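**Q** show me how the following folds:
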Amino acid sequence: MAEHMDMREQAVNVAEAPLRDPRTVMRLARLGAFHQSRLSFMRVLLRRLRNEGWHFDRPVFDIDERGVGVATYRVSGPQNTYTLVAFAHELDDSLRSDRVIAEAWDTTFTLCDGEVDAAQIERLSANVPKQEAGRVSDTEMVLSRANKSVRLFRHVVESLAAGAQPDATMIDEVGYLVRTTAVYGSGKFGAADRANWATRPEFTGSFQPEMLAVWLIRTFSVDLAEHMARVAAPATAVRLDPEIRRKLGVGNSTGLGMAPFLINHPRLINSWIAARETALARLRAIGTADDSTIRQFRLLARRAAKNADEWQVADERQMAKIERLRDDFTWIVARADELDTADAMPWDSFYREAEATLSLEGQEALVSLMMEPYGEIVDPLAACMHADEELAHRIDGKA
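**A** Now for the predicted structure:
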């Protein structure tokens, strides 16, 4: 309840409908149907970087013709600077494994607090490639590693080297050039404890240093592919088309920590869900929608439907859910076309009809879509997506 009161304080004059019943929301089937939204961790981070005019550059790119070496990516904001140090390695295919017990990777990374010099890079080069077997210091915030999607990475390099763009179908099927097998933070293996940076404005919320590291890893993956294309054919190589680049993310090959995380961090999970539910309650309390908002929603609904048409997964159960979601989007688009500026409580009516008509995937996709035109009442809730998980009192071990 305290967390929800904090959220109310974020926008005193914003009306709210009742929250959905926790017995409806807190079910694994529904939680697993949540879609990305304005409150997703990465979008919160990128919105802040854009709004505050953060500056990005690449001071070091010392990668040889084998694709081995080091690069640094510097991010400078109003108060602080951070640097991703990326190491690229030559890895035999027989050693490439996404299992936790792996001991070698295509790429390894650390996000550093501040700028780095040659001496720090030298120290990191002796530790970061070892991951768990090495040690970093409290000047490093995140430790990570990633393997290439060998088939797509090779295809992208060969295409760019030939002066062509990669096949769009392959890009859509895979969606990333590298996939992380771990992203460690908050004191792991000697890295800075969360208390060292938790009060910094840019890291308000959850997993913001980790999101920054992953976003820069994505940049490095493209830079590495373009570099290898230039090495292969300096006379004909071209850069990756920006529209194709926008489709690339970072893969994730493991999620071993999710189950214990859910058990061990109930207050944090509560803050995440409460923010999303409060956003929905605010949307459902809106009396009318203007013409501009309706037109924007219709456009986004069609874009989301088109995006869902491109999803392909090997798992039959999930593919069946995606196919049902595509049908749900047909309904959402048609219902959006019926919206009118004269409608009373338009989003509440829309949601109630969806709840009675759509699958869980469709219902939660609609919730995310409804947030999009209303950044002014949704985005402030991102500041509430954290929790004080310290014990109310410490145990006196001397007693």
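**Q** from here on, contacts and neighbour counts on C-alpha atoms
**A** Noted.
**Q** what about D106, how many neighbours?
**A** Here the count is done by other Cα atoms under 10 Å, and D106 has 24 residues near it.
**Q** apologies, that question was intended for A235.
**A** A235 has 11 nearby residues by other Cα under 10 Å.
**Q** that one in helix, strand or coil?
**A** The three-state label given to A235 by DSSP: H, G, I helix; E, B strand; the rest coil is coil.
**Q** list the contacts for it?
**A** Residues counted as contacts of A235 (Cα atoms under 8 Å, 6 or more residues apart in numbering): none.
**Q** and it, how far from G163?
**A** From A235 across to G163, the span is 9 Å (Cα to Cα, to the nearest Å).
**Q** compare with the first, here's sequence two:
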Amino acid sequence: MDRITDITRRPPDVVMRLSRLGSFHQSRLSFMRVLTRRMAGESWDFTRPIFDIDQTGVGYAVYTARGPARSYSLIAFAHDLPAAKRSDRVIADAWDATFTLFDGVPTQADIDRLAQNVPLQEAGRVSAKELTLSRANRSVRLWSHVVAALAEGRQPDADQINSVGYLMRTTAVYGSGKFGAADRETIADRSELTVPFQAEMLTVYLIRTFVRDLVQHMARVEGGDKAVALDSAIAQRLGIGNSTGLGMAPFIVNHPVLFNNWIIAREEAIARVRRVQVATADELRMFDTLCARVAMSVGEWRSEHPVQVAKLADLHDDLRQIQAYRKTAFDGEFPWNRLWLWAFKSLSEEGQELVASLMLEPYPDLVDGLADCMADTFEKSFRIDGTMTVGDLRVILADVYGWAADIDWAAAEHCARAWYVSAEKLEPRLGERFEEPIAAFEQPLAPARDAVSLIYDLADIADETLVATVLLDHPEHRQAVKRAQLTRVAPYGEIRDNTISAAVMPIDMLRAKLSFFGAIHFDPRSDRWVRICMYKGAPYPEDLSPETSDLWVYPTGCA
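**A** The predicted structure follows:
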């Protein structure tokens, strides 16, 4: 395949702005799709050895996924939750269902131990044999409708299915050592878990299967012999909802190398496709088909948040422009580069980033291998380079944080917010600096402000001075120096925006991360939390195959 080589990745100054990060869409590199491709390609086997749920919907079930080297089991606990206790808030202490992903196949003793802890979530404890801890609540209206319909021997209403998109939504999927679960380092060398968040994505995939089975069980309880199973096409259109709040937002600030690896893989994939000299008829046809299919998905995307409403209006217009463009301008050389340049000039950021995802789809050979580069094995071993000169450090600071140097960081509008950790829930929070007594508890989540403070303190220090000497006198700048030096290996590790301003939208950070998970239908409920849908359209385990394992995220028609 002939390609030109002077097309490079977009610069961080363009990519790492919050408004753009908050416009990202799922892609071939999203972790859910990486997982389903792997499971299908390796012919994973799925069983349900236990489904012990009683007439009230209370009990437990086990779902085991067997790969070439290891098995993983979702242990699901179903509860009879009073309506008054159902809440998506992190302070909730009871849920419709709770889950853990067990490393291997559990014994009855394992299940008994976990039954005393998993339903308690944060109030309980799990062990290093557990990889994740999760919980979920029903979408009450749709759940009741589906149970009633199936119990009466009919299928649920397609419009209601499409308007909600899920029967349950998770409010947390914890991993990486929380509450006693296995640390990431203990499983990171497993080939099936090397790509980030694979254990969490497997948890949600199996939860979706459990939810389908549970709703059918409750319909049989209510309807007896008259009840019918959920039509497979309708079931496939149901994903798992998720409510994600501020707890996730600081992640991308606290893990600059990891986030860099996600971004640079995506940017490299885009650059590779832009370098394709000639697109085949099949490649162009795939893009054309997926444009139409994504338009169906966007048509089902609902939100009442004014920011997202405006973005959706732009996206509908962008899709019309894309459809017009692709009818006239795909002839000739380097069609994807021409599409890219046109999109950058003509579309909203939402539309531009959708084009970025869509143009990767015809090129698995160019794109999919980059998923293996998205983990981070470097940052924890990094040490500040004390031998660097102040002159060299100044160059890095100007390049990465120069945009922030002219901001008056003492002005209220530029430092209105402060990130801190809730003492009650040990979760990140964002407060109003001048309205709440939180400044003393502020977390280091304003790297641009801290970098500018470092720049000021370096102003009168000679270029040849060593960084080690500076840090002896100014140890408060260690974090800022470390982050600046990390950008030499992680150029996309820093957000090029103010994360504590009065105008900051934390949902942009949430969406950036969730897009790499593979989430769709982002629905902000405020500027600080968002609902999404996961695995909508995905094949269930019995239907998973190489043919069904990837493009499921694009709907093919109404159920």
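**Q** then R38 of structure 1 would be within a strand, right?
**A** No. Going by three-state DSSP, the assignment for R38 of structure 1 is coil, not a strand.
**Q** surely it and G375 touch.
**A** Yes. R38 of structure 1 lies in contact with G375 (Cα atoms under 8 Å); the separation is 7.5 Å.
**Q** those two: which is more packed in?
**A** Taking other Cα under 10 Å, R38 of structure 1 and G375 do not tie; R38 has more neighbours (22 against 13).
**Q** map the more buried one across to structure 2 for me.
**A** Using TM-score structural alignment, the partner of R38 of structure 1 in structure 2 is R28.
**Q** how about Q131 of structure 1?
**A** Alignment note (TM-score structural alignment): Q131 of structure 1 maps to Q121 of structure 2.
**Q** cool, and Q120 of structure 1?
**A** Per TM-score structural alignment, Q120 of structure 1 is aligned with D110.
**Q** ok, back up a step: residue contacts, the match of Q131 of structure 1?
**A** Shown in contact with Q121 of structure 2 (Cα under 8 Å, 6+ apart): D93, T98, L133, S134, R135.
**Q** what ranges does the stretch 1-150 of structure 2 have for its strands?
**A** Using DSSP state E, counting those that start in this stretch, the strands of the stretch 1-150 of structure 2 run over 45-53, 59-66, 71-78, 97-103, 130-138.
**Q** with mean neighbour count and distance to E192 of structure 2 added, can I get those strands in a markdown table?
**A** Converted to a markdown table, the strands of the stretch 1-150 of structure 2 look like this (neighbours: other Cα atoms under 10 Å; distance: least, Cα to Cα, whole Å):
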| stretch | mean neighbour count | distance to E192 of structure 2 |
| --- | --- | --- |
| strand 45-53 | 15 | 14 |
| strand 59-66 | 21 | 11 |
| strand 71-78 | 25 | 11 |
| strand 97-103 | 27 | 13 |
| strand 130-138 | 26 | 13 |
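**Q** dump those to CSV, plus distance to Q198 of structure 2.
**A** Below are these laid out as CSV (distance: least, Cα to Cα, whole Å):
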stretch, distance to Q198 of structure 2
strand 45-53, 16
strand 59-66, 13
strand 71-78, 12
strand 97-103, 11
strand 130-138, 10
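**Q** could you report the neighbour count for A382 of structure 1?
**A** By the measure other Cα under 10 Å, the count of residues near A382 of structure 1 is 24.
**Q** can I assume it is in contact with I273?
**A** No. Counting by Cα under 8 Å, A382 of structure 1 does not reach I273; the two are 11.1 Å apart.
**Q** Q208 of structure 1 contacts F41, correct?
**A** Yes. When contacts are counted by Cα under 8 Å, Q208 of structure 1 is listed as touching F41 (6.8 Å).
**Q** name all residues that make contact with whatever residue of structure 2 lines up with M370 of structure 1.
**A** When structure 2 is aligned by TM-score structural alignment, M370 of structure 1 is paired with M359. Shown in contact with M359 of structure 2 (Cα under 8 Å, 6+ apart): I270, V273, F287, W336.
**Q** can you lay out those residues as a markdown table showing secondary structure?
**A** Formatted as a markdown table, those follow (three-state DSSP):
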| residue | secondary structure |
| --- | --- |
| I270 | helix |
| V273 | helix |
| F287 | helix |
| W336 | helix |
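**Q** from those, pick the one nearest D213 of structure 2.
**A** For the contacts of M359 of structure 2, the closest approach to D213 of structure 2 (Cα to Cα) belongs to F287, at 35.0 Å.
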